[in-house]
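Q: Sequence first, predicted coordinates after that:
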Amino acid sequence: MSITRLPTGSLWLIVSGCLLLMLSFGLRSSFGLFVEPIQAFTGWGRDIIGLALAIQNLAWGVVAVLAGGLADRFGHAKVLIAGAALYALGIWMTADVAAIWVLNGGTGFLVGAGVAGTAFGIVLPAMAGAVAPSQRQWVLGVGTAAGSMGQCLLVPVIQRLIDALGWSGALHVMALMALGMAVLAMPLAARHGTPAEHGKPTSPQSAHDFRATLSLARGHASYWLLTLGFFVCGFHIGFITVHLPPFLADAGFDPAVAAWSISLIGLCNVAGALLSGVCSGRFSMRGVLIAIYGARAVATTLFLLLPLSLPSVLGFSAVMGLLWLATVPPTTGLVAAMFGTRYMATLYGVVFLGHQLGSFSGVWLGGWLYETTGSYDGVWWTAVALSLVAMALHWPISDQPVQGRDATVSA
């Protein structure tokens, strides 16, 4: 698959979508760097800060369902612009935060809602709908890799901003960067394809198809197994993104090591996401997910059993990076295979809610257990056990298209 084979309109849409995902995920992945500065400034425990970041993940998942429905009905660009505005406002409120309700409302709800309106659930369906079905998995892999590249490039930059401007000044700059996503949303206002597939208001027939699709999804066992499995992915990513930096600081590492570890995860996930996209197009997507969760269990176990050192931290970060968002192409691909792309944003939004419930659990449990026991060990081993549960959940999943819908809807 060559990018030069794409029509010009689709090419610009994909480029804009990739840049938007780079900003959205790069900014979001940087919040773990602020746990210790906010703790030092306010005197709050990691359970309080962790709860705000857990709310962020939960708000992301809940609002993603609503945002997906709005994008399917009114178009992706409007949702993206609103998401960018909420994202920027939430970050701005976090600077010099002095009240817990402001932390929960800004860092928690508003940033979470902003990420929901600017992340995979909105951008990937737009990108997938702009290309032929044969190109879909490749495009999903490219979009996922773009989010990871944003994590790789922006997290070290944010750490430098914290060093140069202080944590509050860095957040102000991040808020301005978030507003820039509204400009990148413009090409998605002219999505290519038929009105039935893209952002036009739904007709009575398409509304009937939407209700029929949701009805089939409610009774589709594989769809709910996929949702439960994605909970585990969210648990891993939420916990590591937020708590790996303070975990390393407790072990005596420089803050720059944490920033570069998160960055390395993003860099390696560029390759991991692209490889996952290719493998998901050639092999069983269910099998790809089973392999990913099995590898996560092995990598985390080795990280816990081996002596903690700079090589072990970087090695763990690299391996987890290869597996980080590698779950997204096969998961989104399974949703598309089961139900088609017409209501993919909504249906993927429900699956992603399961992911974000997992993120909420991982972030909150990490902070609570740390304040209760003084250690993250319990959460690390819980992450290993959940990897094994995810493997079992994906085993019986079928990727066969559901029956009973109009052929144009399932395309």
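A: Looks like it arrived, so ask away. Numbering: from 1, shown residues only.
Q: C-alpha from now on. contacts and neighbour counts both.
A: Fine.
Q: ok, now how distant is the closest residue to Ala297 other than its chain neighbours from Val65?
A: Closest residue to Ala297 apart from its sequence neighbours, by CA to CA, 6 or more residues apart in numbering: Val384 at 4.8 Å. Going from Val384 to Val65 by CA to CA, to the nearest Å gives 28 Å.
Q: Please say which of these two ends up with more neighbours.
A: Higher neighbour count among Val384 and Val65: Val65, with 24 against 20, using other CA atoms under 10 Å.
Q: for comparison:
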Amino acid sequence: MSVDIGYSRETFAFALALQNLAWGITQPFTGWIADRYGASKALLIGAVAYVFGLVFMANSTTGVGLTLSAGMLIGIGIGGSSFAVIFGALGRTFDPSKRSLVLGIAGTGASFGMFAILPYSQFLIKSLGWFEALIVLAITCALMFPLSWGLTERKDFSNEKRDTKAALSEAFQHRDFWLLGLGFSVCGFQVVFILTHFAAFIQDHGLSLTTAANALAIIGFSNMIGSYLAGYLGGKYPKQYLLSLIFLLRAIVITVFIITPLSQTSIYVFSGVIGLIWLGTVPLTNGVLASVFGVRYLSTLSGIVFVMHQIGSFMGGWLGGILFDRTGSYQTVWIMTILLSVIATICYLPIREMPISDLKAELKQKATDMGQPFSSKRTQ
């Protein structure tokens, strides 16, 4: 599209960065719809926006059109059909002993989509052209309509005393909620920088588009294993420590990659390893939210944390384009991803995976033992 229409790399990067920002901003609202009216309603909204966004994108010939279609409409579409909505429904349906594994399996499903859609899209582009490929992808996305109609979930929360406002107030006063969001924003920066610019980075070094597509497909395939593994381990070990470990490994893997001479082999090895620690953060983060705040408003709270993820996504996608156009290289952004990994590694360590009611009881007991009045705001 960039070659045929004349988009600069920054223009395309900005549209995809805005897509991720729109995804994040939409997520709390679609999460609230899922919590209040059922996940199927939010999924239908996402499906409509996604299909129209792809059709509009195919017919766009200006940067503004690309921004509105690939940026806004598709971003809203993803916001209604992605993790917060799906994980909220699953979190409400399965009991805590199975929840982490179930969320990991759902993450594996998302990873399979990423793995399958890349060679599928590449085949469509090569055989039909990018315009026709986008139309076929829109028809493919329409499969979300019948799939959303068949979704059912648990809705009995007669013992739940909080409303949405109380649940949000409780979360906003909790230190660990913001630490989760900070770490998740780093995840967004890294993931979207790689998704948006990795193919161009590979081709800039003289390797083929096929190599780039294969690399992204390998990330998706490895992530199927990694998401399942994260969900499985999250049911056995503290999730906050697993999250910290993921970002420590990312720092190491990216460092080794950028100091190693680039070749098809090094690209495929990097893709396979980074894929194992790609989106395992999602079931683990949602698992911590469910453990601490319960599942009644899980989609809403997950959506708000995901806003922070998508702010990072916006910066990773956009800065990658800006800094490349200014410097002719992605080296600065690669170094930023390493430094941010270190920050995320540290910020997860103090998180406590404890129901907020238990934490309040613990703090109340400590205050009583010390002869001090207890404040419900001291939940950190």
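A: Nice, I can see it. Given the structure is predicted, the values throughout are model-derived calculations rather than measurements.
Q: Just the TM-score for the two chains, thanks.
A: Aligned and superposed, the two chains score 0.92 in TM-score terms (TM-score structural alignment, normalised by the length of structure 2); 360 aligned residues with a CA RMSD of 1.6 Å.
Q: returning to that earlier point: mind listing what the residue nearest to Ala297 of structure 1 touches?
A: For Val384 of structure 1, the contacting residues are 296-298, 300-301, by CA atoms under 8 Å, 6 or more residues apart in numbering.
Q: Residue in structure 2 paired with Leu267 of structure 1?
A: Using TM-score structural alignment, the equivalent of Leu267 of structure 1 in structure 2 is Phe221.
Q: ok, that match to Ala110 of structure 2 distance?
A: Going from Phe221 of structure 2 to Ala110 of structure 2 by CA to CA gives 10 Å.
Q: out of the two, which sits in the busier spot?
A: Comparing Phe221 of structure 2 with Ala110 by other CA under 10 Å, the one with more neighbours is Phe221, at 22 against 18.
Q: and the more buried one, what element?
A: If you go by DSSP states H and E, Phe221 of structure 2 is part of helix 209-234.
Q: And that helix against structure 1, how far off on average?
A: By mean CA distance after the TM-score superposition for structure 1, the fitted helix 209-234 of structure 2 averages 0.7 Å away from its aligned residues in structure 1.
Q: re the thing from before, show me what contacts the closest residue to the match of Leu267 of structure 1 other than its chain neighbours?
A: In this structure, Phe221 of structure 2 finds its nearest non-sequential neighbour in Phe115, 5.3 Å apart by CA to CA, 6+ apart. Phe115 of structure 2 sits next to 216-221 when contact means CA under 8 Å, 6+ apart.
Q: any idea which element Phe115 of structure 2 lies in?
A: If you go by DSSP H and E, Phe115 of structure 2 is part of helix 96-128.
Q: Please tell me which residues of structure 1 that helix aligns onto.
A: Mapping helix 96-128 of structure 2 onto structure 1 (TM-score structural alignment) gives residues 133-165.
Q: And that stretch, what's buried?
A: Within stretch 133-165 of structure 1, the residues that qualify as buried by neighbour count (16 or more other CA atoms under 10 Å) are 135-159, 161-162.
Q: which residue in structure 2 lines up with the residue nearest to Ala297 of structure 1?
A: In structure 2, Val384 of structure 1 lines up with Ile338, judged by TM-score structural alignment.
Q: Translate Gly117 of structure 1 into the numbering of structure 2.
A: Under the alignment (TM-score structural alignment), Gly117 of structure 1 pairs with Gly80 of structure 2.
Q: And Phe283 of structure 1, by the same measure?
A: Using TM-score structural alignment, the equivalent of Phe283 of structure 1 in structure 2 is Tyr237.
Q: Report the secondary structure state of its match.
A: coil (DSSP: H, G, I helix; E, B strand; the rest coil).
Q: What is the burial count for it?
A: Tyr237 of structure 2 has 11 neighbours, counted by other CA under 10 Å.
Q: Tell me how far it lies from Gly107 of structure 2.
A: Tyr237 of structure 2 is 18 Å from Gly107 of structure 2, by CA to CA.
Q: Over to Gly71 of structure 2?
A: Distance from Gly71 of structure 2 to Gly107 of structure 2, by CA to CA: 24 Å.
Q: Repeat that for Val253 of structure 2.
A: Distance from Val253 of structure 2 to Gly107 of structure 2, by CA to CA: 22 Å.
Q: what's the answer for Leu248 of structure 2, then?
A: As judged by CA to CA, Leu248 of structure 2 and Gly107 of structure 2 stand 21 Å apart.
Q: same thing with Met57 of structure 2?
A: Met57 of structure 2 is 27 Å from Gly107 of structure 2, where distance means CA to CA.
Q: give the contact list for the closest residue to Leu101 of structure 2 other than its chain neighbours.
A: In space, and not counting its chain neighbours, Leu101 of structure 2 is closest to Gly231: 4.3 Å by CA to CA, 6+ apart. Gly231 of structure 2 makes contact with 100-105, 280, 283-284, according to CA under 8 Å, 6+ apart.
Q: And for Leu86 of structure 1?
A: Taking CA under 8 Å, 6+ apart as the test, what Leu86 of structure 1 contacts is 110-111, 113-114.
Q: residue boundaries of the helices in the stretch 201-350 of structure 2?
A: Assigned by DSSP state H, counting those that start in this stretch, the helices in the stretch 201-350 of structure 2 fall at 209-234, 239-259, 264-276, 281-293, 298-327, 331-348.
Q: Dump those helices to JSON lines, plus distance to Lys366 of structure 2.
A: Listed next are the helices of the stretch 201-350 of structure 2 as JSON lines, based on distance: least, CA to CA, whole Å:
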{"stretch": "helix 209-234", "distance to Lys366 of structure 2": "29"}
{"stretch": "helix 239-259", "distance to Lys366 of structure 2": "24"}
{"stretch": "helix 264-276", "distance to Lys366 of structure 2": "41"}
{"stretch": "helix 281-293", "distance to Lys366 of structure 2": "19"}
{"stretch": "helix 298-327", "distance to Lys366 of structure 2": "28"}
{"stretch": "helix 331-348", "distance to Lys366 of structure 2": "24"}
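Q: What lines up with Ser291 of structure 2 in structure 1?
A: Aligned partner of Ser291 of structure 2 by TM-score structural alignment: Ala337.
Q: Its match against Ile397, yeah?
A: No. At 12.0 Å, Ala337 of structure 1 and Ile397 do not qualify as touching, with contact defined as CA atoms under 8 Å.
Q: give me the number of residues near the alignment partner in structure 2 of Asp209 of structure 1?
A: Mapped onto structure 2 by TM-score structural alignment, Asp209 of structure 1 lines up with Asp163. For Asp163 of structure 2, the number of neighbouring residues by other CA under 10 Å comes to 10.
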